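> can you look at this prediction? I've put the sequence above it.
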Amino acid sequence: MTAVTIDPDAELLLPVPATAAAIPAQKCVDPTVDAGTTKLQHAFRAATACAAFVVLFSMLVANDVRTGGATSAQAKCNAELSNGKWVFPSNSPPQWNTNTCFASRYRVNDVSKCLAGARVAFVGDSTARAQYIALGKALGMDEAQMERHADKHMEGPSGIELSFYWDPFLNRTDVNQAPWIAEGGAGGVQAAVHEGSQPALVVFSAGHWFMRHEPKGFVEAIIGLRDRVAERHVPGAVTNGFSADGAVERAFIRPVSPVVESKLNEGRRPTLTMAAVDEYNAQLQEFVVNVDSNIEVPPYLTALYSDVADYTEDGLHYDDSVRDNELNLQLNEICNTRLFGANPAGKTTCCVDYSRVRIQQWVTLLGFAVFGGIAWLWRTLNRTGLMANAKTTSHAMQRLSAFLNTYLPTEQTSHDIAIIGAAVTYMLIVDRTSLVLKVNKLFQLPVFGMLVLAAATPGFATMAAEKDTTFLNRHQTDEWKGWMQLAILVYHYTGASSITPIYAVIRVMVASYLFMTGYGHFAFFYKKNTYTFARAASVLVRLNVLSAAMAYTMDKDILFYYFGPLVSFWFIFVWLTMYVGNQHNKSTPFLLVKIAIGAGISTAIVKIPWCLDSLFELLNVAAKTNWDARESMFRLRLDHLVVYAGMLTAFAAAKLSSATIAKNRMHAIWASTAVFAAYAVFVALTPSKIDYNSAHPYVSPIVVVAFTILRNATSDLRTHSSRFFRWVGLCSLELFLVQYHVWLAVDTKGIASLPFEGVLGSPGVGMLVFGVIFVAVASLVAGVSQRIVDCIAGASVSKWRTFGVVAAMVLWNWAW
């Protein structure tokens, strides 16, 4: 019987090529520099130049826009938090998004860590009570039902105590006896609730009761309050823990919240007016802000409440979304420096100074400069003969020339190293300096849909027929990698991870990459039975060389760029499975048993915590890696079966006869269609990502195999593929990695933004400008990566060079 033909380029089904020797010369064509060239390439080159000019100009003004020209840290923070707008995510309540910095979204653990051991007091009317409730909610505390106009107290995690004092006229406090601070003890003042607790944060909020009952008393109240707080204020402790011995460390007076007069009831409408609100806030400015008092009046709250008329039912009390956003802004001011000030990279850019570039990062960049730019210049000058006269001028120059010619890389290799160095330097500038603004993502379903459509349109417009009719042929798999990569890019950029159905589909796409890893490597090893060091080394280096360069430059763990290490882990298992007893690989029972044993061993490693913990501990001792086993275990568990599904699919493709396939083709198509329908229903009914993750390892292999069957259901489907998606597929690894710090920012949590007003500063223009540069950088890097791999671990390179590079990285880890 005739067996189904395996694609002769089956090894190319991997996310990246393996070796230059075994692979036809193909690359991700760089539309910005490749000569000859089409109108599209010229247009892209022009677009890249324009985008680069816009970004360079934006770097000149970014700092001034971000800080509003302020000089003090407090003023800069206020300017950053004030410059924002209300946005409307599709998956959550309205949010206040800052325009010039990435604000933290505080969760229970961060709030607990920031306020650990502190006592927080809210004093005033219902607006103070609302913030007391909001902080309790942020700490995961349930508010007990109590009388509205009464004091309230809660004890939270990490020794935090919350208190609310009903004091709408701010007249319960005086110098000798205050509800929020009381005299007592040899150590001085103490907290009123529990002896020894630290009243480190006090928030006052009042005004509306004055308007209705005592219009002229507001000024006197705030002046008295200002003076009393001054006596108990401990200045200069903003960046440390809340450790003031019973004294007030931070004190705030909220601006008087605006009212919506048209929504007020008849009893409130005559006295609660915006004119009165504006007058009271002007008095706060005059008697508190302008006199350099110890009480802060956050200006960002005025900005926050400037457009909230739709978020109140009675014209006075605002919805929970307003309350929660106010608290989050205040926590960004209070806690960002405390929690993230030492190293804010990847966490926040509001109210913190950017980390200084470490000496190790500078040395890494210097290495790229010496072995890249300088070496390339030297080799170029030598080749063109421009150094001929200089080298003959002295004996010392001749010796230097001989030394450089011996130890510097070749002209081509140094050029490629310079390209990588320029790329990671640009990443460092974008994501580790204040020269480029970073802002929060915003998920809006219409935007997500339009971006998916924009990515799909050129793909379908460039469909073309090819001659290859083999199962999962090269054109198909490049196309598969391409459209999946585009979907992942849109998913990351729009922040769609909180939408369970979208998350589930993206997880299947990641599983598909790993399926191709198992399929492609199995097909190669099964057909060629070749297990050389050069092949294994080149695959591993190709997967991780860019990740390593980025990790050392950006001061990150290489596992942070998880895709290369993830595929590397599974490649090693495929290699070991096929290598052990490879002389018997043509025996079907023997091979199937090997695959089952390999799946069992790898499952045990990723399922039993001490296995991976021990492995990572050993690597840490030997190579100073400091890898987090828990995160790796999570990713490995999610897809611990799909690689073996790929191996079994490749085995079936090699063994099944054409007659058998023809006989069962329709059954397979209908079964695969049913799988897709069932999966769609399952995803739609799955309530959360956690629930989906528990089923994903067992569901995804079935879905991926069903896709391969449907994709190859007819000869037309096998021969047709999209040229655009195929081009993207050839760059898929570089696109995935470069997005971290070029298109995205804050270590993928945020996005890069332009600091301009109007259309030029709109999210759409920013996406296009940074997106064009992102594609250009990724394609440049993709064009040189394989040559770098060949230099380190190619078939013609001594294995000692490969070992030397690895040893140098280990030594650098110890120096780091």
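Cool, the structure landed. None of these values were measured; they are calculated from a predicted model. Numbers count the residues shown, from 1 in each chain.

> please count neighbours and contacts with C-alpha atoms only from this point.
Will do.

> mind checking which helix or strand residue 163 is in?
Mapping residue 163 onto the secondary structure by DSSP states H and E places it in strand 161-166.

> that strand packs against which elements?
Strand 161-166 sits against strand 118-124, helix 126-138, strand 152-155, with contacts defined as 3 or more CA pairs under 8 Å, 6 or more residues apart in numbering; DSSP states H and E.

> which one of the ones you listed lies nearest to residue 463?
Shortest separation from residue 463 across the helices and strands packed on strand 161-166 is recorded for helix 126-138, at 51.4 Å, computed as CA to CA.

> next one for the comparison:
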Amino acid sequence: MEGEKVALSVGQVAFLLGITPVLAAWAYSELLEYRKHLYPSKVHSDLNLVDLRGYSGQAVTKDEEKSVLLEGGILESVNSKGSAVSVKAQLLKLFSLDELFLLECRPTLRAIAEFAGILFYFYLCDRTTLFGESKKSYNRDLFLFLYLLLVIVSWWTSLKKHVEKSVASGKSILYLNRHQTEEWKGWMQVLFLMYHYFAAAEMYNAIRVFIAGYVWMTGFGNFSYYYVRKDFSLGRFFQMMWRLNFLVIFCCIILNNNYMLYYICPMHTLFTVMVYCALGVFHKYNELPVVMAIKFAICFFTVIIIWEVPGMFELVWSPLTSIMGYVDPNPNKEKKPPLFEWQFRSGLDRYVWIIGMIYAYFHPMVEKWLERLDELEYRLRALLKTIIVTVAVVVGYLWYQHIYKLDKYTYNKLHPYTSWIPISVYICLRNISQPLRNSSLSLFAWLGKITLETYIGQFHIWLRTGVPNGQPGHLLSVIPNYPLLNFMLTSSLYLLVSLRLFELTGTLKSSFVPSKDNKRLSQIALVGLSIACALYGVAFLLIKL
């Protein structure tokens, strides 16, 4: 099937129809910018005088002009009164190639063009024969060598000490600080990716724990934000949804894949929504301990009903089968019901996000306790820390011997109820002393910031799926017969592209998802949905004809 011609899907045709005029507008905006520098006097007379009056014909101050240009967003420019310009009017200016508008929107148009170019690169790597593919090969010695080498290099070059203050006391505690959690995500992500690249099947149970760690942080991070900031605005919520789903939606469209192929994305989306709902409902009473206890109990009860009661999962999710369904196209794999994959993946970590919320709720109390512990007399402090470390190590050892070492099928049955144990042991040992809390490896923290992009990108520009909804069973081969050189080159390009995708997602989020204007957000959503429906309708007709 590799060399056969594959007909374009409706989504792919719709994307081409939509992106073509945008790319044309971007090219024209770059030409205008070039002319602006080539003929500054002419551009000044033709455009800049209009710019100083704004779209409403009134004078625009320097600060307002700077604000518009810094945003660089198609849907975020403002007039002199600070009210948003009509979304429809802005689209008309875009498609009529209004020169002033295109100059202002050039950074956003450039970001869209670059994003489209990266998606095209995804398609070239994974759906064409331009690049080859090679088989995966696992060697434990090489696997451990590469990972430990990265750890050593990171330790030598990026070990940093951070000076931050405890929210609870104002003193330097740094229990589960942002640097630490980003580093945690980073070193787990490296092992997760290497597990896929080298087909390290013996690490299966460890990968399950790492994914539970990510879901735990979904509960911990979102609870911390909503409980402390009390910001339940739709703008903030949809910015988070954009972050989690913007890239994956376009990958599904361009590569004709189901959403569930990238199962981490729907999992984080689901549990983020559940945290938002749990804290958002009657949020004025979140300060009351009894209210929070009831909310935690409701969360547990909801999970028990949906995942533990036979037949309830299918009843709840069957209306969304077209979105959440997945069937592996490999003819050698046993065919499962469409919702099986979603039930299995989400069920593995159905409780740990609630554990993350509980840890976040008691975070200030733990900070105070750590503060008191560090102020104790040396011998007593050393004794208490020794006891804590000993208990944590013993608990971790027992979990390893009696749960982790089980075969993967038996382990999966226990994982939903026990994944919090290794997570808690790690948190305890990682935060037992002030130097450990204050220090992090910034290289892993940097990798931790782009975990979503590296997770999605690995399927198509590091590994290869080859067909719609295929699992990444092969490696992308740019330098045939030189596996280590190929690993070095493809990994470098893969990280570079992942970083750019992270930055582009943020840039476009700032342009299209206003954080404090619900009316404008709804206008943008309505116009975007209308355009998407129109493009899909035209694409469907073109394919039928």
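Everything's here; your move. Keep in mind it's a predicted model, so treat the numbers as computed, not measured.

> and the TM-score between these chains?
Counting by TM-score structural alignment, normalised by the length of structure 2, the TM-score of this superposition works out to 0.76. Behind it: 450 aligned residues with a CA RMSD of 2.9 Å.

> rewinding a little: the strand holding residue 163 of structure 1: what's the following helix or strand?
The element immediately downstream of strand 161-166 of structure 1 (helix or strand, assigned by DSSP H and E) is strand 198-205.

> can you give me the buried ones in the helix or strand just after that next one?
Counting by DSSP H and E, the element after strand 198-205 of structure 1 in chain order, helix or strand, is helix 208-213. Using 16 or more other CA atoms under 10 Å as the test for burial, helix 208-213 of structure 1 gives 208-211.

> so how far does stretch 211-226 of structure 2 sit from its counterpart in structure 1?
After superposition onto structure 1, the mean distance of stretch 211-226 of structure 2 to its aligned counterpart is 1.0 Å, using mean CA distance after the TM-score superposition for structure 1.

> which residues in structure 1 does that stretch align to?
Aligned using TM-score structural alignment, stretch 211-226 of structure 2 spans residues 510-525 in structure 1.

> any buried residues in stretch 97-104 of structure 2, and which?
Across stretch 97-104 of structure 2, burial judged by 16+ other CA under 10 Å covers 97, 99-104.

> can you lay out those residues as JSON lines showing distance to residue 13 of structure 2 and secondary structure?
Conversion of those to JSON lines gives the following (distance: CA to CA, whole Å; DSSP: H, G, I helix; E, B strand; the rest coil):
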{"residue": "97", "distance to residue 13 of structure 2": "23", "secondary structure": "coil"}
{"residue": "99", "distance to residue 13 of structure 2": "28", "secondary structure": "helix"}
{"residue": "100", "distance to residue 13 of structure 2": "30", "secondary structure": "helix"}
{"residue": "101", "distance to residue 13 of structure 2": "28", "secondary structure": "helix"}
{"residue": "102", "distance to residue 13 of structure 2": "25", "secondary structure": "helix"}
{"residue": "103", "distance to residue 13 of structure 2": "28", "secondary structure": "helix"}
{"residue": "104", "distance to residue 13 of structure 2": "29", "secondary structure": "helix"}
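
> please enumerate the helices of the stretch 351-500 of structure 1.
Taking DSSP state H, counting those that start in this stretch as the test, the helices found in the stretch 351-500 of structure 1 are 359-368, 375-384, 388-391, 395-407, 411-432, 445-461, 474-494, 500-528.

> quick one: which of those helices is nearest residue 787 of structure 1?
The minimum distance between residue 787 of structure 1 and the helices of the stretch 351-500 of structure 1 falls on helix 411-432, with 7.2 Å, by CA to CA.

> how far off helix 359-368 does the closest one point, in degrees?
Comparing the axes of helix 411-432 of structure 1 and helix 359-368 via axes from the mean of the first three to the mean of the last three CA atoms, to 10 degrees yields an angle of 150 degrees.

> and helix 411-432 of structure 1, how far from structure 2 on average?
For helix 411-432 of structure 1, the mean deviation from structure 2 after alignment is 1.0 Å (mean CA distance after the TM-score superposition for structure 1).

> give the aligned range of that helix in structure 2.
Helix 411-432 of structure 1 maps onto residues 106-127 of structure 2, going by TM-score structural alignment.

> roughly how far is the matching stretch from the heart of the chain?
On the basis of CA atoms, centre = their mean, to the nearest Å, stretch 106-127 of structure 2 is displaced by 18 Å from the centre of the chain it belongs to.

> in structure 2, which residue range corresponds to the helix ranked longest in structure 1?
Once structure 1 is assigned using DSSP state H, the helix that runs over the most residues is helix 763-793. For helix 763-793 of structure 1, the aligned range in structure 2 is residues 483-513, judged by TM-score structural alignment.

> buried ones in that stretch?
For stretch 483-513 of structure 2, a neighbour-count test (16+ other CA under 10 Å) marks 483, 486-487, 490, 494-495, 497-502, 504-505, 507-513 as buried.

> so how far does stretch 234-246 of structure 2 sit from its counterpart in structure 1?
Stretch 234-246 of structure 2 differs from its equivalent in structure 1 by a mean of 0.6 Å after superposition (mean CA distance after the TM-score superposition for structure 1).

> show residues contacting that stretch.
By CA atoms under 8 Å, 6 or more residues apart in numbering, the list of residues contacting stretch 234-246 of structure 2 from outside reads 265, 268-269, 452, 505-506, 509, 513-518, 521.

> okay, buried residues for it please.
Across stretch 234-246 of structure 2, burial judged by 16+ other CA under 10 Å covers 234-235, 237-245.

> I'd say residue 261 of structure 2 and residue 325 touch.
No: contact status for residue 261 of structure 2 versus residue 325: not in contact, 9.3 Å apart, counting by CA atoms under 8 Å.

> specify which residue of those two has the higher count of neighbours.
residue 261 (24 against 20; other CA atoms under 10 Å).

> for the stretch 651-800 of structure 1, what spans make up the strands?
Listed from the start of the chain, the stretch 651-800 of structure 1 has strands (DSSP state E, counting those that start in this stretch) covering 720-722, 744-745, 750-753.
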